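>>> Sequence and predicted structure are below.
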Amino acid sequence: MTTRALFPTQFYEAPLGDDALVAELAEACRELASEDRAGRTWSRDHGYRGYTSYASLDDLPMRDPRFADLVRLLNRHVAAFARDCGFDLARRLKLDSMWVNVLKPGGTHSGHIHPHSVVSGTLYVAVPPGSGALKLEDPRLPMLMAAPARPDTFVYAEPAEGGVFLWESWLRHEVMPNAAKHERISISFNYR
């Protein structure tokens, strides 16, 4: 008898590889949070506890060379992840969107996916202790019907400052509440 694991879900974790750039990005994110009035308004109107540029700025790599430097590094990480996933690509994946998140204490982001993308990810810029994990959901969950409970239905990936997480964009995930006393800063992105 043989039991095989079929259709595994890949999740990528690695350091960005440039601590000086991470420090520069922390400054850039704080600058955006103070200057981007539209982003602050959208965050307030949508109950986002903190700031996100998700709905206000779509040109971060052109706006600030620090984000352009980040994209050059992320391109390598995403290419490595695509190889690990066994993607049959006619051309390399390209950055589609990038946004800043400054999550205040108590802030969270409910479960979601990233439609119209292939790979999604986050670079963690500032991660105070207790600032919350990324909760990943078993993609089979909607189809398990009468299956007994499993201990790994949800996986909690603990971020580290300067760390990159990548996953396929269909993987449902959520940001657990920030229980730290300080803001958690991250930069999220999609590739297609």
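In hand now; what should we look at? Residues are numbered from 1 along each chain as shown.
>>> from here on, contacts and neighbour counts on C-alpha atoms
Fine.
>>> can you tell me how far the residue nearest the centre of the chain sits from E35?
Here the mean C-alpha position of the chain is nearest to the C-alpha of T122 (Cα atoms, centre = their mean), at a distance of 2.7 Å. With distances defined as Cα to Cα, to the nearest Å, the gap from T122 to E35 amounts to 22 Å.
>>> Tell me how far the helix or strand hosting S110 lies from the chain's centre.
Under DSSP states H and E, the secondary-structure element containing S110 is strand 109-112. Chain-centre distance of strand 109-112: 12 Å, with Cα atoms, centre = their mean, to the nearest Å.
>>> Not counting the helix or strand containing S97 itself, show me its contacts.
Element membership of S97, judged by DSSP H and E, is strand 95-103. Taking contacts as Cα atoms under 8 Å, 6 or more residues apart in numbering, the residues outside strand 95-103 that touch it are 29-30, 33, 49-54, 57-60, 71, 75, 117, 178, 183-192.
>>> Put this next to the first one:
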Amino acid sequence: MSRTLFATRLYEAMIDDEQLLGELAHSIRSFAEEDEAGKCWSREKAYKGYTSYASLNDLPRRDPAFDDLKRVLTAHAVRFAKDLAWGVKPKLDSIWVNLLKPGGHHSAHIHPHSILSGTLYVEVAKGSGPIRFEDPRLPMMMAAPVRDEDAAEELRPFVAVEPRPGLLLLWESWLRHEVLPGTAKADRLSISFNFA
């Protein structure tokens, strides 16, 4: 007999509000054209596309669609916190937009000073790079044998999730993740966020 210990949870939901997703897509494209500080930061960091990560910190006050999104995200974060058996109500701490050009990627990272992080995919072309999560125990697996290719998802060292429009993912902020390069010929629009 075996038991599963120390589970790492990934929350998935679909946001099926096409009007909201359309408004968010329009806003992302507008920010990508008008936000000079964000464009400059993206160029300096060799980000293939545009992100408001280091430039705009007031999206829910700046844009009514993001204020609506804030309420949606908070409701899902509260649900996930209950699933994690937390006795706290997560509060949205930061939110930013990403317009990733074809072939773009994000190297592996975590989100310090947060408890929950996530991404909402707004527009995704076929072949957009998946987000890949890393088993947090990986650095301690010094002599672990390679897993079978058909190993159960919870036993794999990496799990990739294919993006699709409306997909909302939430995870604990310490979980290392990356965006792999894709083969899509169109931009990938997403919104990332942290809860404290």
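It's in. None of these values were measured; they are calculated from a predicted model.
>>> State the span of structure 2 onto which the strand holding S97 of structure 1 is aligned.
Aligned using TM-score structural alignment, strand 95-103 of structure 1 spans residues 92-100 in structure 2.
>>> Check the mean deviation of the matching stretch from structure 1.
In the superposition against structure 1, stretch 92-100 of structure 2 averages 0.3 Å from its aligned positions (mean Cα distance after the TM-score superposition for structure 1).
>>> What residues of that stretch count as buried?
L92, S94, I95, W96, V97, N98, L99, L100 (16 or more other Cα atoms under 10 Å).
>>> go on, stretch 62-81 of structure 1?
Of all the residues in stretch 62-81 of structure 1, those buried under the rule 16+ other Cα under 10 Å are R66, F67, L70, V71, L74, N75, H77, V78, F81.
>>> Ignoring the adjacent residues along the chain, who's closest to the second one?
Leaving aside its sequence neighbours, F67 of structure 1 sits nearest to P61 (Cα to Cα, 6 or more residues apart in numbering; 4.6 Å).
>>> Could you do the fourth one as well?
The spatially closest residue to V71 of structure 1, leaving aside those adjacent along the chain, is P61, at 7.2 Å (Cα to Cα, 6+ apart).
>>> I'd like the distance between the one you found and V175 of structure 1.
Using Cα to Cα, one gets 24 Å for the distance from P61 of structure 1 to V175 of structure 1.
>>> Compare these two (neighbour count), which wins?
Just comparing P61 of structure 1 and V175: by other Cα atoms under 10 Å the higher neighbour count belongs to V175, 20 against 17.
>>> can you count the residues close to whatever residue of structure 2 lines up with N178 of structure 1?
In structure 2, the residue paired with N178 of structure 1 is G182, using TM-score structural alignment. Applying other Cα under 10 Å, we find 18 other residues in the vicinity of G182 of structure 2.
>>> My guess is A65 of structure 2 contacts A25. True?
No. Using Cα atoms under 8 Å as the test, A65 of structure 2 is too far from A25 to be in contact (9.9 Å).
>>> Counterpart of the residue nearest to the centre of structure 1 over in structure 2?
When structure 2 is aligned by TM-score structural alignment, T122 of structure 1 is paired with T119.
>>> show me the contacts for its match.
Neighbouring residues of T119 of structure 2 by Cα under 8 Å, 6+ apart: L168, L169, L170, S190, I191, S192, F193.
>>> Report whether it is found in a helix, as I expect.
No. Residue state for T119 of structure 2 (DSSP: H, G, I helix; E, B strand; the rest coil) corresponds to strand; a helix is not indicated.
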